[in-house]
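Asker: no FASTA, just this:
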């Protein structure tokens, strides 16, 4: 007997629809796939968020999008405007990229105020926020400092990567983030979780969410292992994840 249910696994998945080459038909089929597999959320390009939120209404799958994506170099005012528009369009979870340049420069006051500005908008609207570090560019000291800042600001998740940097989630980084983020802050892995065994491995490390485009390849075997009917759906998503 497995020590997990299907929803224990499916509700770890944020189905990624962020590849800029995805067509409207791809986005529509990707949303349908996410609904069929009963994932946690669909993280979609901002321009299609409103339509996505409409389709997801009542399904139990949350609508999410990105802020300051993928490089984090937007001004704070633009990130705030993006966040407010996302909320207005029905976003329930915002995935925000830190200002990587400012992190590498050691300007922690700027970094904290930049994150705080978006956290405030999300939480004022009763929605949640994930803060993306892009760990492939950072050292452990910088990752730890970001975990401390996000804990202080009461971010809902700390997240390893955009999926578009030079690397994705590593087990060492996930362990580090789980160790240094507060108990109330969850950890999201993005980039590199491509099959069921990978999902189970990061689950054991305390990860509660994974950004994935290979949702069918991950959850299909989970359904098979648990003796559930298979779903006839075509995987659509972002190669970056």
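Answerer: In hand now; what should we look at? All of these numbers come straight from a predicted model, not from anything done at the bench.
Asker: rest of the way, CA atoms for contacts and neighbours
Answerer: Will do.
Asker: for the residue most central in space within the chain, helix, strand, or coil?
Answerer: Central residue of the chain (C-alpha atoms, centre = their mean): residue 211, 5.0 Å from the mean position. When classified by DSSP: H, G, I helix; E, B strand; the rest coil, residue 211 comes out as strand.
Asker: wait, it sits on residue 188?
Answerer: Yes. Using C-alpha atoms under 8 Å, residue 211 makes contact with residue 188 at a distance of 7.4 Å.
Asker: just the strands in the protein please.
Answerer: Remark: strands assigned in the chain by DSSP state E are 13-17, 41-44, 62-67, 93-97, 128-132, 157-159, 186-190, 209-212.
Asker: Break down the protein into its helices, ranges please.
Answerer: 6-10, 24-37, 49-56, 76-88, 100-105, 108-124, 140-152, 171-180, 196-204, 215-225 (DSSP state H).
Asker: so the longest one versus strand 93-97, what angle?
Answerer: It refers to helix 108-124. For helix 108-124 against strand 93-97, the angle between stretch directions is 170 degrees (axes from the mean of the first three to the mean of the last three C-alpha atoms, to 10 degrees).
Asker: and here's the other structure:
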């Protein structure tokens, strides 16, 4: 169910609440089996909502996460370029589900979006949504490659595709996700889909502002994420205060 585009009133997040908003990952080309095992340990210890690994490691990750735990096993589709043909994305998505993935993050076809081939982009997303239903799909825009108008178009396509989330980036580019870009995105989607902010998010202040703008999920480096949870627990009352933010 889509959530409100921004917090309507001040709320307080506990460290457990914060962990429930955070995905952690080891999805760089150089990550090893050791890294996947370490990721599973950190994810389980902190009860992060999801842990992401590259597709070939999903079966291992699923085996490492406690079945009764909160952390979901997740993997990427068409990653990191998004340029795969739709049939390959669909096949990859189905294989990930068969291997135990419980959430998928799909890379949008950036080149087609920038070429204004909006029908192609929408059909590409819907094919994967249908292939994995009822599991949720997050669609990655890679906003560092897009103009504001292209971000708007991408948000509109995702909102009409049946996907659960629009996500800002892969973390494979040097472009950090800024509060200004989140303000644009949450304004564009208006609560039609949820928003996942990923890339360069490092402080509790940034997290609080983005949640106030309507972000409901974050992709954060595992070590940084664990540090943020500890920092939240150390705050007065053990909670992070979230103030509503103007769109």
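Answerer: Thanks, I have it. All values reported here derive from a predicted model rather than from experimental measurement.
Asker: what's the matching range in the first structure for stretch 83-93 of the second structure?
Answerer: Residues 73-83 of the first structure are matched to stretch 83-93 of the second structure when aligned by TM-score structural alignment.
Asker: buried ones in the matching stretch?
Answerer: Within stretch 73-83 of the first structure, the residues that count as buried by 16 or more other C-alpha atoms under 10 Å are 73, 74, 76, 79, 80, 82, 83.
Asker: Once you drop chain neighbours, what's closest to the second one?
Answerer: Spelled out, that is residue 74 of the first structure. Leaving aside its sequence neighbours, residue 74 of the first structure sits nearest to residue 68 (C-alpha to C-alpha, 6 or more residues apart in numbering; 5.6 Å).
Asker: Report how many residues lie close to the one you found.
Answerer: 21 (other C-alpha atoms under 10 Å).
Asker: Also the one 4 residues further on?
Answerer: Counted with other C-alpha under 10 Å, residues neighbouring residue 72 of the first structure total 22.
Asker: ok, it to residue 136 of the first structure distance?
Answerer: 14 Å (C-alpha to C-alpha, to the nearest Å).
Asker: Then residue 66 of the first structure?
Answerer: Separation of residue 66 of the first structure from residue 136 of the first structure (C-alpha to C-alpha) stands at 19 Å.
Asker: Of the two, give the one with the bigger neighbour count.
Answerer: Neighbour count, other C-alpha under 10 Å: between residue 66 of the first structure and residue 136, residue 66 has more, with 26 against 15.
Asker: What residues does the more buried one make contact with?
Answerer: Contact analysis of residue 66 of the first structure by C-alpha atoms under 8 Å, 6 or more residues apart in numbering lists 43, 44, 45, 46, 94, 95, 96, 97.
Asker: okay if I get these as CSV plus neighbour count and distance to residue 53 of the first structure?
Answerer: Shown next, in CSV, are these (neighbours: other C-alpha atoms under 10 Å; distance: C-alpha to C-alpha, whole Å):
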residue, neighbour count, distance to residue 53 of the first structure
43, 28, 10
44, 26, 10
45, 20, 12
46, 20, 11
94, 25, 13
95, 22, 15
96, 28, 18
97, 26, 21
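Asker: So which of those is the closest to residue 37 of the first structure?
Answerer: Ranked by distance to residue 37 of the first structure (C-alpha to C-alpha), those are led by residue 43 at 14.6 Å.
Asker: To which residue of the second structure is that closest one aligned?
Answerer: Aligned counterpart of residue 43 of the first structure in the second structure: residue 52 (TM-score structural alignment).
Asker: likewise residue 135 of the first structure?
Answerer: By TM-score structural alignment, residue 135 of the first structure lines up with residue 143.
Asker: hmm, back to that, got the contacts of residue 66 of the first structure as TSV, with distance to residue 178 of the first structure columns?
Answerer: Formatted as TSV, the entries for those read as follows, by distance: C-alpha to C-alpha, whole Å:
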residue	distance to residue 178 of the first structure
43	22
44	26
45	28
46	29
94	20
95	18
96	19
97	19
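Asker: Return the member of the residues you listed nearest to residue 224 of the first structure.
Answerer: Once C-alpha to C-alpha is applied, the member of the contacts of residue 66 of the first structure that ends up nearest residue 224 of the first structure is residue 43, at 25.5 Å.
Asker: hang on, isn't that closest one packed against residue 19?
Answerer: No. Here residue 43 of the first structure does not reach residue 19: they are 10.8 Å apart, not a contact under C-alpha under 8 Å.
Asker: so what sits against both of the two?
Answerer: In contact with both residue 43 of the first structure and residue 19: no residue, using C-alpha under 8 Å, 6+ apart.
Asker: Thank you, goodbye.
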